[in-house]
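**Q** Would you be able to build a 3D model of this:
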Amino acid sequence: MFNELIQQPIHSTLPIHSQSATFYAEQGTGDLLILVHGSLCDLRYWRWQISKLHAAAHVVTISLPGYWPNNPSSTAYEFDLQNQIAAIADVIQQKRQSGQKVYVLGHSRGAFVAAQYVLTYGNIDGLILADPAFPIDSPPPALPVLAQAASLMAEGQDESGLRLFINAVSGENTWQQMVGWFKTMVEDNAHTLIAQSRENLPAISTVQLEQLRELPLLLISGALSPTRYQQSVARLLTLLPHANHAIINNASHGMNLANPKAFNRAVLEFIHH
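**A** The predicted structure follows:
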């Protein structure tokens, strides 16, 4: 859970680069591993992956368009699913080398963006989805808490809006127990909740999912993740029975930070199978 995050400051040693207005940090050599964050996060979310997995892969953690360190005033124009899919494509095109395998790992909303990238481009060697919440065959159900949080923030009540959203998504009292560096990241991306509340994500059809049947796929769940994520993974496992499934013990939605050793081990076992 977010209240289980590591009590250390944000890593600041890695330079942040940009490619077609997409910001990213990178470390390591080997096969390419692209890390895609979820709501209210950015490239800093993967601190315990880029600092550990770089020994076995060329790890690139990106900030999707609209998120920090992009200018908040441009979020209304940048925060768009197609822009975010294109951002992944741009970074892969720049970083991919001949003979190199490419893997994309997406978390939460980022898992949806990563899947849409594969459905659009389909030129990778493996896909990893951590706590995806996919709309399949029908538009995603409305999340009243998102609209309520966005409304509070539009009125200038940022902290109240963030507390409402975070606690609803990740568990009661998560906001109150959140460590400093993570709260800073969330606050830096608070403006994106308003844009997110206005987007209409398309459903992924069961026919589209057929495109993933030939692609190596890993689904990762937190053992304590909220029901909506567990139900989504269960549905995907039914539709894509070839997928591998890793459950991260002692962790909820933020499983890569709550139990990074187990999370990283699952990723390494998948990309090195």
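**Q** From here on, just use CA atoms for contacts and neighbour counts.
**A** OK.
**Q** For stretch 16-24, measure first residue to last.
**A** Stretch 16-24 has an end-to-end distance of 6 Å (CA to CA, to the nearest Å).
**Q** Packing partners of the helix ranked longest in the chain?
**A** Longest helix of the chain, by residue count under DSSP state H: helix 81-95. Under the contact criterion of 3 or more CA pairs under 8 Å, 6 or more residues apart in numbering; DSSP states H and E, helix 81-95 touches strand 17-19, strand 32-36, helix 109-121.
**Q** Return the most buried member of these.
**A** Comparing the helices and strands packed on helix 81-95 by mean neighbour count (mean count of other CA atoms under 10 Å), strand 32-36 comes out on top with a mean of 27.
**Q** Give the buried residues for the next helix or strand after that strand.
**A** Downstream of strand 32-36, the first helix or strand assigned by DSSP states H and E is helix 47-53. Buried residues in helix 47-53, counted by 16 or more other CA atoms under 10 Å: R47, W48, Q49, I50, K52, L53.
**Q** please give me the structure for this one as well, since I'd like to look at both together:
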Amino acid sequence: MRWALLLMTLVTACLTSCQSLAPRSWDLPPGVKVLPVNGYDMAYVERGQGAPLVLVHGTLGDFRTWDQVTSSLSDKYHTISVSLRHAYPEHWDGRGDDGSLSQHASDLAVFIRALGLGPVHLLGHSRGGTVVLFTASAHPELMRSVILADPAPLMNMLPKRPEVQAAMDQRTVLIQSMLEHFRKGDVDGGAATWINGISGPGAWDAASEGARTVWRANAWTAKTLYGDDRLPFACADAAKIKVPVLLVTGDKSPPIYGYVQESLRPCLERVTSVAIPNAGHGMFRANPQVFNERIGEFLAEH
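**A** This next block holds a predicted model:
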């Protein structure tokens, strides 16, 4: 009987802590690590030493999104850039419904706990910023500070004004156009539609081949944009975040991201805002020097 109880205990422990029992169907690039999180192997890359800084990419992104940031900030910080569920190195075809914002926020919280590094600085961009927002609200004890770079919109948080609704309608059309390209097999056309729409005309052509490679690899993760903006989240939820928060935007970012920050700012107890000059939504690619300087200054204070 004692052996049976011991065996049951070991099996239970494996099911809870060794959650990814099925083998991965994709290979890991050199230097990439994984942590089993909610039944999925989350890939991540670590650099440097010091206080931990976890970086969360947005739509069409993965851990490689942050290379220009981590190469700078890892001089003083332990940077951990993570790929959310279904992002590269997985080659996702869009099947399944487990790539929601709620799922990603749950995954991120478990991932941070599994790192075992204590409270972290947490930086998220675009949809990744909204994942960070949900995670920080639900698990404030895991946070040392929060950085939200153009977080994606949530309908019930936005100001109720005609120009705001017009901006949301424009974003919806952009998403639909991108996904229609993908359904037709036109990955470059779809990715270019999105990148030019949020970062300005010509942004796709002006980007490095490395950036375009990342966007192509994560094309179908854009599917998760549908429905995310209607998840319930209120000012009271944002107010649960008591650590310092930095809101970042580009001075050329689309208006919708300004409306998002307008709605968040009054809800946050300790909030600072900064605009990156000569940059749109992809501000850390357009002006990496200033972006890294502003992030570094904020981290040094907290």
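**Q** Give me the TM-score for these two chains.
**A** Overlay of the two chains. TM-score (TM-score structural alignment, normalised by the length of the first structure): 0.86; 258 aligned residues with a CA RMSD of 2.2 Å.
**Q** so where is the longest helix of the first structure in the second structure?
**A** On the second structure, the counterpart of helix 81-95 of the first structure by TM-score structural alignment is residues 101-115.
**Q** distance from the matching stretch to the first structure after superposition?
**A** Compared with the first structure after fitting, stretch 101-115 of the second structure deviates on average by 2.1 Å (mean CA distance after the TM-score superposition for the first structure).
**Q** Which positions within that stretch qualify as buried?
**A** L101, S102, H104, A105, S106, D107, L108, A109, V110, F111, I112.
**Q** Give the equivalent position in the first structure for K240 of the second structure.
**A** By TM-score structural alignment, K240 of the second structure lines up with Q211.
**Q** How about the contacts made by the nearest residue to that match once chain neighbours are set aside?
**A** Closest residue to Q211 of the first structure apart from its sequence neighbours, by CA to CA, 6 or more residues apart in numbering: L119 at 7.0 Å. L119 of the first structure makes contact with Q208, Q211, L212, according to CA atoms under 8 Å, 6 or more residues apart in numbering.
**Q** Same check on A168 of the first structure?
**A** V145.
**Q** For it, which three-state class applies?
**A** Using DSSP: H, G, I helix; E, B strand; the rest coil, the structure places A168 of the first structure in helix.
**Q** circling back: average distance between the helix or strand just after the longest helix of the first structure and the second structure?
**A** Counting by DSSP H and E, the next helix or strand C-terminal to helix 81-95 of the first structure is strand 102-107. When the second structure is superposed, strand 102-107 of the first structure averages 0.6 Å from its matched positions, counting by mean CA distance after the TM-score superposition for the first structure.
**Q** Would you mind finding the match for D31 of the first structure in the second structure?
**A** Under the alignment (TM-score structural alignment), D31 of the first structure maps onto A51 of the second structure.
**Q** on that earlier part again, how about the helices and strands packed on helix 81-95 of the first structure in a markdown table, adding distance to N189 of the first structure?
**A** Shown next, in a markdown table, are these (distance: least, CA to CA, whole Å):
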| stretch | distance to N189 of the first structure |
| --- | --- |
| strand 17-19 | 18 |
| strand 32-36 | 15 |
| helix 109-121 | 14 |
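**Q** Out of these, the one nearest V102 of the first structure is which?
**A** strand 32-36 (4.7 Å; CA to CA).
**Q** which outside residues touch that closest one?
**A** Contacts of strand 32-36 of the first structure (CA under 8 Å, 6+ apart): 43, 46, 57-64, 88, 92, 95-96, 100-107, 110-111, 114.
**Q** Give me the mean deviation of that strand from the second structure.
**A** Counting by mean CA distance after the TM-score superposition for the first structure, strand 32-36 of the first structure comes out at 0.5 Å.
**Q** Likewise for stretch 110-118 of the first structure?
**A** Once fitted to the second structure, stretch 110-118 of the first structure is off its aligned match by 0.5 Å on average (mean CA distance after the TM-score superposition for the first structure).
**Q** How about the contacts made by P140 of the first structure?
**A** By CA under 8 Å, 6+ apart, the contact set of P140 of the first structure is F134, L201, P202, A203.
**Q** give me every residue that touches T79 of the second structure.
**A** V45, E46, R47, G48, Q49, P52, L53, V54, L55, T70, L73.
**Q** Find the nearest non-adjacent residue to the second one, please.
**A** Taking CA to CA, 6+ apart as the measure, E46 of the second structure lies nearest to I80, with 4.6 Å between them; neighbours along the chain are not counted.
**Q** ok, and that neighbour, which helix or strand is that part of?
**A** strand 78-82.
**Q** swap in Q208 of the first structure?
**A** helix 206-209.
**Q** Measure how far the helix or strand following that helix is from the centre of its chain, please.
**A** Per DSSP H and E, the first helix or strand lying C-terminal to helix 206-209 of the first structure is strand 217-222. Relative to the mean C-alpha coordinate of its chain, strand 217-222 of the first structure is positioned 12 Å out (CA atoms, centre = their mean, to the nearest Å).
**Q** and strand 217-222 of the first structure, what other elements does it pack with?
**A** So strand 217-222 of the first structure, by 3+ CA pairs under 8 Å, 6+ apart, packs with strand 126-130, helix 227-239, strand 244-248.
**Q** how about 10 Å then?
**A** Judged by 3 or more CA pairs under 10 Å, 6 or more residues apart in numbering; DSSP states H and E, the packing partners of strand 217-222 of the first structure are strand 102-107, strand 126-130, helix 227-239, strand 244-248, helix 255-258, helix 260-271.
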